[in-house]
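Student: Structural data only, the sequence is not supplied:
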């Protein structure tokens, strides 16, 4: 990781304005750093966490409360109802519009979150394969009839790489991968751009991480706090707003486990433990995904003078000679 040493003054007037992306595993402290950067660089925040797009999913997603956002504009928060499906394609179009509007206003987009596909879709030249309603309907019928495990086994035969990266319980993504393979005749991953190109808008990509034991401790304490601060009550309220009818929202870590407890599949203590272990498992996947990208600058989130160290990097990356590499509280 880059050592968080030294300091740098804010970007000088006239320097090239480019976004800063603050990514990395869950629980590392990305939101706090993003707020600090937005204050230092006259920025607006663009959320890149899939589940924070949902209205009412606040406690379980660790969404920064409105009164703690320091008056900084946030985009792509609270833009979906829990009955709506969160898709990478929808996010890509909406978030690119937000980033370009912020840049046009002469301000700095601060992109923050840890949803892997969302990050790549926003920062890379990713064109999504078309869908075929008939193929999709047939596969969804097979999913309902045969179950997700059966389709996942089929995916492992036709596209082993996709099967290894998609959870066997994620029916929506399994169906989409099989659809893409059938339509294009190519592996699902072929629709993604290769890592290594300059990120869109010459974005400086910052990733935070922490020692594994330290992060596990933070995740344990964060999970305990979520349940103490009303996650169960939040889920009950969202059930009344159609959470169970949603496609993506009810599968979010924490929400799925509480729903199972409310349905009697296990008790709330078990739901809390499963939320912790599910989050920890997700962190391992995030680390593996992000470590493949050589454009990312890694920082130890627990190191002193983190903001100054990141600012020193941003000052270099945003210098005039550097090569290209909602409303107003909801603008």
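Tutor: Now that the structure is in, tell me what you want to look at. Computed from a predicted structure; not experimentally measured.
Student: all contacts plus neighbour counts: C-alpha atoms, from now on.
Tutor: OK.
Student: list the contacts for the residue most central in space within the chain?
Tutor: Against the mean C-alpha coordinate of the chain, by C-alpha atoms, centre = their mean, the closest residue is residue 115 at 2.0 Å. Neighbouring residues of residue 115 by C-alpha atoms under 8 Å, 6 or more residues apart in numbering: 48-50.
Student: by contact count, what packs against the lengthiest helix in the chain?
Tutor: The residue-count maximum for a helix in the chain (DSSP state H) belongs to helix 268-290. Contacts defined by 3 or more C-alpha pairs under 8 Å, 6 or more residues apart in numbering; DSSP states H and E place helix 268-290 against helix 116-123, helix 212-228, helix 255-262.
Student: Recalculate using a threshold of 10 Å.
Tutor: The contact analysis (3 or more C-alpha pairs under 10 Å, 6 or more residues apart in numbering; DSSP states H and E) places helix 268-290 against helix 116-123, strand 204-209, helix 212-228, helix 231-239, helix 255-262.
Student: in that helix, what counts as buried?
Tutor: For helix 268-290, the neighbour count (16 or more other C-alpha atoms under 10 Å) marks 268, 271-277, 279-280, 283, 286-287, 290 as buried.
Student: nearest residue to residue 33 other than its sequence neighbours?
Tutor: Nearest-residue entry for residue 33: residue 307, 6.9 Å, with adjacent residues in sequence omitted and distances by C-alpha to C-alpha, 6 or more residues apart in numbering.
Student: mind listing the strands for the protein?
Tutor: Secondary structure of the chain, counting by DSSP state E: strands at 20-23, 43-47, 74-75, 108-112, 204-209, 297-300.
Student: Could I get those in TSV, plus columns for distance to residue 162 and mean neighbour count?
Tutor: Listed next are these as TSV, based on distance: least, C-alpha to C-alpha, whole Å; neighbours: other C-alpha atoms under 10 Å:
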stretch	distance to residue 162	mean neighbour count
strand 20-23	23	27
strand 43-47	26	26
strand 74-75	31	25
strand 108-112	26	27
strand 204-209	25	23
strand 297-300	27	19
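Student: this is the comparison structure:
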């Protein structure tokens, strides 16, 4: 049995999950598994609104602070490790609560999805080739061997072109973006989605952005830069950090960065909602009704 709490950024998923875990018995009854691609990184706290140790209220959290910023986040690796966490929690007699807004990561944990194999040596060689011949030429090579993938992958997305070429070389198969069909990997999976009106959600996003900057986003980014953030393959692209780097470089003012982060977060929220609304398993509830609804669901899962 596994409970997932999903929904867009700023809707209150983490708070709802922690409150539920505390009410049903705390650390003896439940543990939380994160499904947020950027919260995997150590040191990226303010910009990802990561729950603090105090906010966790003694509930064990998994898949948070497991990667250095120099490492590339892999959904295939996340699938392996998140499922190991879930299986261990179930084996201990507790309820695993999966929480997050990264749709593909949620699906990687919950759904029957097989990710193509990887080979770091092949990828490294292809990345060097991309630097040597450029993005357009690399995309042309993909088009020659895997035209279907080339058709749907933007030539400017070098990482994705490299990944498609890697899959083709390692497996001999075409690489196509994987869209889950919502076939659960676990029996008894229950997925609850938190939702609210866009007006209220946009207000929360604006407040969240202001709080990020007031809580030290620029200082955190400066410290991460000393650890190699500029060269980090995935971490440097995160909303908030990308803009903070621009401020530190004098390319943006703080006000411009705030506006950019707010706009990017709104755009992300629309993508998240589009992703989750396709999943027929999700039981949607507003945050104000979530406590009673989650209690009822847990009672139903554990009669």
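Tutor: Yep, it's here. From a predicted model like this one, the values you see are computed outputs, not experimental measurements.
Student: What does the TM-score come to for these two?
Tutor: Superposed pair, TM-score by TM-score structural alignment, normalised by the length of structure 2: 0.87. Supporting alignment: 295 aligned residues with a C-alpha RMSD of 2.6 Å.
Student: quick one on the thing from earlier: out of the contacts of residue 115 of structure 1, which one sits closest to residue 119 of structure 1?
Tutor: residue 48 (6.6 Å; C-alpha to C-alpha).
Student: any idea how far the aligned partner of the closest one in structure 2 is from residue 88 of structure 2?
Tutor: In structure 2, the residue matched to residue 48 of structure 1 (TM-score structural alignment) is residue 35. Residue 35 of structure 2 sits 17 Å away from residue 88 of structure 2, going by C-alpha to C-alpha, to the nearest Å.
Student: Between the two, which has more neighbouring residues?
Tutor: The neighbour comparison of residue 35 of structure 2 against residue 88 (other C-alpha atoms under 10 Å) goes to residue 35, with 29 against 13.
Student: Let me have the buried residues of helix 268-290 of structure 1 in JSON lines, extended by distance to residue 38 of structure 1.
Tutor: As requested, the buried residues of helix 268-290 of structure 1 are exported to JSON lines (distance: C-alpha to C-alpha, whole Å):
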{"residue": "268", "distance to residue 38 of structure 1": "38"}
{"residue": "271", "distance to residue 38 of structure 1": "36"}
{"residue": "272", "distance to residue 38 of structure 1": "33"}
{"residue": "273", "distance to residue 38 of structure 1": "35"}
{"residue": "274", "distance to residue 38 of structure 1": "34"}
{"residue": "275", "distance to residue 38 of structure 1": "31"}
{"residue": "276", "distance to residue 38 of structure 1": "30"}
{"residue": "277", "distance to residue 38 of structure 1": "32"}
{"residue": "279", "distance to residue 38 of structure 1": "27"}
{"residue": "280", "distance to residue 38 of structure 1": "28"}
{"residue": "283", "distance to residue 38 of structure 1": "25"}
{"residue": "286", "distance to residue 38 of structure 1": "24"}
{"residue": "287", "distance to residue 38 of structure 1": "25"}
{"residue": "290", "distance to residue 38 of structure 1": "23"}
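Student: burial of residue 139 of structure 2, as a residue count?
Tutor: 27.
Student: which residues does the nearest residue to it once chain neighbours are set aside contact?
Tutor: Closest residue to residue 139 of structure 2 apart from its sequence neighbours, by C-alpha to C-alpha, 6+ apart: residue 155 at 5.5 Å. Going by C-alpha atoms under 10 Å, 6 or more residues apart in numbering, residue 155 of structure 2 touches 134-140, 142, 161.
Student: List the contacts of the alignment partner in structure 1 of residue 108 of structure 2.
Tutor: Aligning on TM-score structural alignment places residue 108 of structure 2 opposite residue 121 in structure 1. Residue 121 of structure 1 makes contacts with 88-89, 91-93, 95-96, 127-128, 192-193, 200, as judged by C-alpha under 10 Å, 6+ apart.
Student: Please check those and keep the buried ones.
Tutor: By 16+ other C-alpha under 10 Å, the contacts of residue 121 of structure 1 give 88, 91-92, 95-96, 192, 200 as buried.
Student: can you tell me which of those are in helices?
Tutor: Among those, the members falling in helices (DSSP H) are 88, 91-92, 95-96.
Student: Out of the strands of structure 1, the one nearest residue 244 of structure 1 is which?
Tutor: strand 43-47 (24.3 Å).
Student: by contact count, what packs against the closest one?
Tutor: Applying 3+ C-alpha pairs under 10 Å, 6+ apart, one finds that strand 43-47 of structure 1 contacts strand 20-23, helix 30-40, strand 74-75, helix 88-104, strand 108-112.
Student: could you dump those to JSON lines with distance to residue 182 of structure 1?
Tutor: Formatted as JSON lines, these follow (distance: least, C-alpha to C-alpha, whole Å):
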{"stretch": "strand 20-23", "distance to residue 182 of structure 1": "33"}
{"stretch": "helix 30-40", "distance to residue 182 of structure 1": "38"}
{"stretch": "strand 74-75", "distance to residue 182 of structure 1": "35"}
{"stretch": "helix 88-104", "distance to residue 182 of structure 1": "19"}
{"stretch": "strand 108-112", "distance to residue 182 of structure 1": "34"}
